[in-house]
Each structure stands twice: as structure tokens, then as C-alpha cells.
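**Student:** Fold the stuff below for me.
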Amino acid sequence: MQLGTRWAAGAEPPARLSPEFVAQVRAIEADLPPNEEGVAQWTLTWLEGRPVAELDTGVIVSVDHAGAVVVHHDDEDEFG
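**Tutor:** Below is the predicted model of the structure:
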């Protein structure tokens, strides 16, 4: 795993992320309560060359082995 960066919800995400990935990040941010925007932080890491962004609220946006952008919560079993 490689550490990437952190940024505030509502701020510009790192340019290296795909448009599809950023669209999912923006969709999640759109559902945040107004008092969380700019306060909640995303943490970006890279796992096997694929981005994984976790919001302080526990929402995770990642790219699966097939290249699809997926969203889940840290208390969900992502392996089904």
C-alpha cells in the first residue's frame, strides 16, 4: 500500500484520479450534511496501483480488479 494524500470534502481531489472516481467522490459529498463539507477529510491510498479513498465518515471509494469504481462503508464486508 502506498499513502497518497488527504483533502477536505468539497475541495478539489487529486488530479491523478479518474473522472469516474471523482464523480463518485462528488456524489458522496453531495449527500453530506452541510456542517461536514470542508470538515470531513478524505484519505487517499493506493493498493496494488488502484486508488482507495476513505472519508472520515467511513465511506470508501475504490477501484476493483475489473477497473470498476465501487462504493462501500468500512463496516460492510466488501467480499460479500
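
**Student:** going forward, measure contacts and count neighbours with C-alpha atoms only.
**Tutor:** Will do.

**Student:** I'd like to know how far the most centrally placed residue in the chain sits from Thr43.
**Tutor:** Geometric centre of the chain, nearest residue: Ala53, 3.0 Å, by C-alpha atoms, centre = their mean. According to C-alpha to C-alpha, to the nearest Å, Ala53 and Thr43 sit 5 Å apart.

**Student:** Alongside the first, I'd like the structure of this one:
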Amino acid sequence: MQLGARWRAGDAPHRGVPDALHGTIAEQEAQHPSAEAWTLTWLEGRPVCELDDVAFVTLDVVGRVRTGPLREGDGAASALHAPHDRAAGGAADGAADPDDDDDDWLK
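**Tutor:** As a prediction, the model looks like this:
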């Protein structure tokens, strides 16, 4: 079991945040200077860091850093399926996720 954590934006990331995410966390803080705090949660064994309700930083299943905006109602559950991929230069590839509708029955 892995516990989550919170820390203030501008402070060093929580000790539970993998080093691979630190640079992207700093980039997101620079892009969202009015954001106040990060929340670290764990989803399917992977870290998900959310900056208030504006952005997330995570690792995908193969260990690539992924980041993107959070929309109202989004959260850790959707972060792992977002199309924003830092490994591809930070731009979204625009392709639809073929597994995107797998959980439609939950809605």
C-alpha cells in the first residue's frame, strides 16, 4: 500500500515522488504560478501528481512522463489515459485512445 501526500507549490516535491517527475513538476509550476498545492496519489501502482485542479504529472505503464491539463471533474482516474505525452516532446498526439470507452458502463 502506498500513501498519498500533499505539498505546497514551489517547495521540493514530496519524498515519495519519483525523481523522473521533478523536472516536469517544476515546469508545471512555472506555467501555473497561481497554483498553490500538489497532491500525490497512487493509481495502479503509479504516481499521479495533481497541481490544484489545473494539471497533472504522472508516469505511464512503460515509465514515460505524461502531463496535461485537468478539467473540472477530472482527477487521478483519468490522468493515466490523457493523451499528453512528454516523451513525444510534450505535445499531444491527437489520436484517440482505443481503450477510452472501456469504462463507459461505469457512468
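
**Student:** tell me the contacts of the residue mapped onto the residue nearest to the centre of structure 1 from structure 2?
**Tutor:** Correspondence of Ala53 of structure 1 to structure 2, assessed by TM-score structural alignment: Cys49. Counting by C-alpha atoms under 8 Å, 6 or more residues apart in numbering, Cys49 of structure 2 touches 38-41, 56-58.

**Student:** Rebuild the residues you listed as a markdown table, extending it with neighbour count, distance to Ala30 of structure 2 and secondary structure.
**Tutor:** What follows is the contacts of Cys49 of structure 2, written out as a markdown table (neighbours: other C-alpha atoms under 10 Å; distance: C-alpha to C-alpha, whole Å; DSSP: H, G, I helix; E, B strand; the rest coil):
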| residue | neighbour count | distance to Ala30 of structure 2 | secondary structure |
| --- | --- | --- | --- |
| Trp38 | 26 | 13 | strand |
| Thr39 | 20 | 17 | strand |
| Leu40 | 23 | 18 | strand |
| Thr41 | 21 | 22 | strand |
| Phe56 | 28 | 14 | strand |
| Val57 | 28 | 14 | strand |
| Thr58 | 31 | 17 | strand |
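
**Student:** nearest to His14 of structure 2, of these?
**Tutor:** Using C-alpha to C-alpha, Leu40 is the member of the contacts of Cys49 of structure 2 that lies nearest His14 of structure 2, at 8.1 Å.
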